[in-house]
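Visitor: What follows is a protein structure lacking sequence information:
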């Protein structure tokens, strides 16, 4: 049966779910959970950003708030990981389990919102696409903030729609809290202010009786964001020496781009790296060192030779298609072309505005900062999921009709369902079969270092060397997250091994760091016999090298 021709705006509570709907929802949750759990169990080395969030959570744990707030400022995700640690759970394992759980549960608010916006069949189709989407499956188990944001964004859309339709105070307050949490998880969450404004306005124009209730409810929704910031300051940041307002760099970047002024790159997490090369520079070197004084003032510049500058439309389109996947993109296009009148309605137009804002923001980031990450595009899926669901139902109805044309009346629905299952299986296999050779290579380098240098080592690493340090020491190393001088970090944590990298960090800066350490009595550890180790430089204290040599000699003697 094809999707309906029109979906009128409805007011009041939605019809309760039937038994069949509950069974379908349970099946979708299971379909979403199984591949995500499988990927989590098979996942080896985590992504670079995962080590960054673990390091930030450790900074919260030890009360180093300046370091914790350096890039993210007010953000709930590292605080959440720190909470897992305080409960006695392994932060990495707990963060991965949390990611799988919240990514699976995202189906519930997404379904609840779409069945009210359109209908239950469109909602089921859209949730099915989310459940089998390779990119969502692959990212879910990573210990990064994205899965948490998906749940908060879907919950915000669900509560915002219900609040405008049902005019209940608790829905407005809940929507405001979800919106505030989403905005302080990923910056795309601020775009939820658009439906928070537009949907009550649509209802306000059509309902004279409830205008005061809508106005007060909308005010309550917006009041939750400053209240959230206040509560974060008086609880999590109660020992901080100043008040924080949140991360505002993206607003400044957008404003500079709009007025056409030169963009000063803010600290940013690049597409495949944890901390940008713009930060990882000589700001960590004491200006007392004459060896590096000639470049000390360039610590906040963009790197001389960035690893990857993505400024063309082709790289933008490739990243978008790879992230959103061709099949969902085609279905979104079918839904948009087949139901253009929905796109022009006021309650749907705001969803198109969110997608346009996300796409524009990614483009601005690419042309100004020269970096792009496919994960940025995933925020478009949720406002466009209704169109994707419509497209999926249309395709299935056409398959069913085509099967009937050949006289196969009984098997028409089965054939359409089988086609959907096959496409879904291909998507799931694509996700679970994903490989990460560069991660495995760095993990192997770390294991080799651990074997050669011996146990009980204390590692200090640049952000892009986190994975090597993690596998060398068997635990998260000390990560240079902010512009604290290198000597201060070495003295504070008594590290005896430093790992630098010269793939993301400009080679000149890496060499300057190494030379500075050598002047302070450190020695370079030779990685010549380690395969594919050209991008890393390891330095140890002189006495540590002697201790490691004696340890290896003892091991050979015992053998």
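Guide: Nice, thanks for sending it over. Since the model is a prediction, treat every value here as computed from it, not as a measurement.

Visitor: Every contact and neighbour count from this point should use C-alpha atoms.
Guide: Noted.

Visitor: Residue 202 - how many residues pack around it?
Guide: Number of residues near residue 202 (other Cα atoms under 10 Å) recorded here: 16.

Visitor: Provide a list of residues in contact with it.
Guide: Contacts for residue 202 (Cα atoms under 8 Å, 6 or more residues apart in numbering) come out as 346, 347.

Visitor: now residue 449
Guide: Neighbouring residues of residue 449 by Cα under 8 Å, 6+ apart: residue 472.

Visitor: ok, it to residue 462 distance?
Guide: 16 Å (Cα to Cα, to the nearest Å).

Visitor: what does residue 487 give?
Guide: Counting by Cα to Cα, the gap from residue 487 to residue 462 is 14 Å.

Visitor: again with residue 265
Guide: When residue 265 is compared with residue 462 (using Cα to Cα), they lie 20 Å apart.

Visitor: now swap in residue 350 and tell me
Guide: Residue 350 is 42 Å from residue 462, by Cα to Cα.

Visitor: Ok, residue 406 next?
Guide: Where residue 462 is concerned, residue 406 sits at a distance of 64 Å (Cα to Cα).

Visitor: Of those two, which one has the most company?
Guide: Neighbour totals were compared for residue 406 and residue 462, and residue 462 leads with 23 against 9 (other Cα under 10 Å).

Visitor: how about the strands of the chain, start to end?
Guide: Shown for the chain, the strands assigned by DSSP state E span residues 459-461, 478-479, 497-501, 522-525, 536-541.

Visitor: Would you mind putting those into a markdown table with mean neighbour count and distance to residue 103 alongside?
Guide: Output for those, formatted as a markdown table (neighbours: other Cα atoms under 10 Å; distance: least, Cα to Cα, whole Å):
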| stretch | mean neighbour count | distance to residue 103 |
| --- | --- | --- |
| strand 459-461 | 26 | 31 |
| strand 478-479 | 23 | 28 |
| strand 497-501 | 24 | 33 |
| strand 522-525 | 19 | 43 |
| strand 536-541 | 20 | 35 |
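
Visitor: Of these, which is nearest residue 222?
Guide: Closest approach to residue 222 among the strands of the chain (Cα to Cα): strand 478-479, 36.9 Å.

Visitor: What are the contacting residues of the closest one?
Guide: If you take Cα under 8 Å, 6+ apart as the criterion, strand 478-479 is touched by 55, 458, 459, 460, 461, 462, 463, 466, 493.

Visitor: Let me know the closest of those residues to residue 362.
Guide: Proximity of these to residue 362 (Cα to Cα) peaks at residue 463, which lies at 23.4 Å.

Visitor: returning to that earlier point: which one of the strands of the chain lies nearest to residue 166?
Guide: Comparing the strands of the chain by Cα to Cα, strand 478-479 comes nearest, at 48.9 Å.

Visitor: Count the residues that sit near the residue lying closest to residue 454 once chain neighbours are set aside.
Guide: Distances taken as Cα to Cα, 6 or more residues apart in numbering put residue 548 closest to residue 454, at 6.2 Å, once the chain neighbours are dropped. Residue 548: 16 surrounding residues under other Cα under 10 Å.

Visitor: wait, isn't residue 548 in contact with residue 457?
Guide: No: if you go by Cα atoms under 8 Å, residue 548 and residue 457 don't touch, sitting 10.0 Å apart.

Visitor: Next up, a structure to set beside the first:
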């Protein structure tokens, strides 16, 4: 937001490209002034709460009122959604747009009108411009309209016209943005441009040219020899990657929700090809394959699994009903009144959902909050020691708070690999990050060997390992490397071009620099 407001589009658009969320934050900053962070958190909370409305409407039309109420409760009680709801991030806005697009797509299919079709297309367009996973919404829109509307010759022409209109609107909007607001920007921006570039550099360029984008031969991603070092955000999965991905997905989905969705699928046995449910299976499968592909080339967080969760609420609500039926049959042997037995069994299932959510929330929420405090403390320490504007890289993508409190910028390595000492010697020192933060990776069996290799290559690149006792007490489990020119040894002597600490210059605060790598 600061970069875009200052007119630095090169840095400000480097990560998200054309995205509506920075525009929302800019508007909130203009309206709320110094309270814009609070306003942004309130916006996220409002979006996450309002998202239950299209979810309720969608499930009610497809499966009935009881299933819709259960779907809303399951959405509201999911601990991972609760954890992310009030955060200043684009995801709650995406949740609302994703579920609203599903509802409007179903409405456009069962009650055809050009207005509903246009509303669905526009909402999908906004969702794509919030998170790229919004393209998954084209699956239900296409399947529902193909099966329910396409057979009509009149509506067939209208569908084609509507599709063409949305494509023209998207293209013209992109062109208009680049010719007006971004006319001083050095290149044209488009939605998903970063993902396309990453896909080319990491997947297709090595296949076409036999080397990475930086011109350095890229090592096999599954190898873990001492000559292959992951640098910064690089990730080298081993043979257990697929198993770890499944475990991470199940933990994000939560174990109880997994049991419920399996029961819901069982309840729909023989009806898996229902037109209202079929797109959900396809979206879940495509989304999981996409996450698997990304997980094999870069670290991910649990938010990538949320679209799968959203298309699972139909099955989840039916799973609650199915488990209530199973328990009710068993309880009917003890309770003569079947209606009372069924209501009691439903209450038992919902109580299990609430209890599971509380346990999972405590298990995940406390360490997550502790990690956020750790990041904030480290960011403040980096700013105090080295001044603002430093480029920072890490072996974890979850370092936004470090960058925020350090007033720093994210640094990315071109191919994200330093393959050997020769490649390290050939690296351009001016493009390397000022600070490298290595978080413990206990889930990796080769973590110790990888860490030692990282330290070796970084020594060759001119980095120094800060002694742990110099770090904030909460952060002494981390490995922090700084460039030689910023180094201050135990005797307190700095390199010649190292900046003074902010506290060392009375009445002077180091200026925030916009030069450097990605934020």
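Guide: Perfect, I can see it now. Quick caveat, the model's predicted, so the values are computed rather than measured.

Visitor: Kindly provide the TM-score of these chains.
Guide: Here the superposed chains carry a TM-score of 0.72, computed using TM-score structural alignment, normalised by the length of the second structure; 446 aligned residues with a Cα RMSD of 4.1 Å.

Visitor: re earlier: between the contacts of strand 478-479 of the first structure, which is nearest residue 83 of the first structure?
Guide: residue 55 (13.6 Å).

Visitor: What does residue 118 of the second structure correspond to in the first structure?
Guide: Matched across to the first structure, residue 118 of the second structure falls on residue 173, judged by TM-score structural alignment.

Visitor: Could you find the closest non-adjacent residue to its match?
Guide: Here the residue nearest residue 173 of the first structure, using Cα to Cα, 6+ apart, is residue 221, at 5.4 Å.

Visitor: Settle this for me: that neighbour is touching residue 177, isn't it.
Guide: Yes: at 7.5 Å, residue 221 of the first structure and residue 177 qualify as touching, with contact defined as Cα under 8 Å.

Visitor: okay, these two: which has more neighbours?
Guide: More crowded of residue 221 of the first structure and residue 177, by other Cα under 10 Å: residue 221, with 27 against 23.

Visitor: show me the contacts for residue 498 of the first structure.
Guide: By Cα under 8 Å, 6+ apart, the contact set of residue 498 of the first structure is 459, 460, 461, 538, 539, 540.

Visitor: how close does the last one get to residue 447 of the first structure?
Guide: Using Cα to Cα, one gets 16 Å for the distance from residue 540 of the first structure to residue 447 of the first structure.

Visitor: For the residue lying closest to residue 202 of the second structure once chain neighbours are set aside, grab the count of nearby residues.
Guide: The shortest distance from residue 202 of the second structure to any non-neighbouring residue, by Cα to Cα, 6+ apart, is to residue 212 (7.0 Å). The number of residues packed near residue 212 of the second structure is 23, by other Cα under 10 Å.

Visitor: cool, and residue 254 of the first structure?
Guide: Residue 254 of the first structure, neighbours per other Cα under 10 Å, totals 16.

Visitor: middle-most residue in the first structure, spatially?
Guide: Against the mean C-alpha coordinate of the first structure, by Cα atoms, centre = their mean, the closest residue is residue 146 at 3.2 Å.

Visitor: which one in the second structure is aligned with that one?
Guide: Using TM-score structural alignment, residue 146 of the first structure sits opposite residue 91 in the second structure.

Visitor: quick one, helices of the stretch 101-250 of the second structure?
Guide: 114-128, 138-148, 153-179, 193-199, 205-209, 241-253 (DSSP state H, counting those that start in this stretch).

Visitor: which of those sits most buried?
Guide: Most buried of these, by mean neighbour count (mean count of other Cα atoms under 10 Å): helix 114-128, with a mean of 21.

Visitor: mean per-residue distance, that one to the first structure?
Guide: Compared with the first structure after the fit, helix 114-128 of the second structure shows a mean deviation of 1.3 Å (mean Cα distance after the TM-score superposition for the first structure).

Visitor: So which elements touch that helix?
Guide: helix 91-110, helix 153-179 (3 or more Cα pairs under 8 Å, 6 or more residues apart in numbering; DSSP states H and E).

Visitor: Out of those helices, which gets nearest to residue 253 of the second structure?
Guide: Among those, the nearest to residue 253 of the second structure by Cα to Cα is helix 91-110 (15.4 Å).

Visitor: Show residues contacting the closest one.
Guide: In contact with helix 91-110 of the second structure (Cα under 8 Å, 6+ apart) are residues 21, 44-45, 47-48, 50-52, 54-55, 57-58, 84-85, 114, 116-117, 119-121, 123-124, 126-127, 130-131, 134, 137, 140-141, 144-145, 148-149, 303, 310.

Visitor: how about it: buried residues?
Guide: Judged by neighbour count (16 or more other Cα atoms under 10 Å), helix 91-110 of the second structure contains these buried residues: 91-109.

Visitor: Map residue 335 of the first structure across to the second structure for me.
Guide: Correspondence of residue 335 of the first structure to the second structure, assessed by TM-score structural alignment: residue 264.

Visitor: Its match touches residue 319, doesn't it?
Guide: Yes: under the criterion of Cα under 8 Å, residue 264 of the second structure makes contact with residue 319 at 3.7 Å.

Visitor: Between the two, which has more neighbouring residues?
Guide: The residue with more neighbours, out of residue 264 of the second structure and residue 319, is residue 319; 27 against 23, by other Cα under 10 Å.

Visitor: and the more buried one, how far is that from residue 178 of the second structure?
Guide: Shown here: residue 319 of the second structure relative to residue 178 of the second structure, a distance of 48 Å by Cα to Cα.

Visitor: Next: residue 256 of the second structure.
Guide: Using Cα to Cα, residue 256 of the second structure is found at 47 Å from residue 178 of the second structure.

Visitor: Residue 235 of the second structure too?
Guide: Distance from residue 235 of the second structure to residue 178 of the second structure, counting by Cα to Cα: 34 Å.

Visitor: what do you get for residue 94 of the second structure?
Guide: Note on residue 94 of the second structure: its distance to residue 178 of the second structure, by Cα to Cα, is 23 Å.

Visitor: try residue 400 of the second structure
Guide: For residue 400 of the second structure, the distance to residue 178 of the second structure (Cα to Cα) stands at 28 Å.

Visitor: Please apply the same query to residue 506 of the second structure.
Guide: Taken as Cα to Cα, the span from residue 506 of the second structure to residue 178 of the second structure is 44 Å.

Visitor: just residue 155 of the second structure next, same as before
Guide: With distances taken as Cα to Cα, residue 155 of the second structure is found 34 Å from residue 178 of the second structure.
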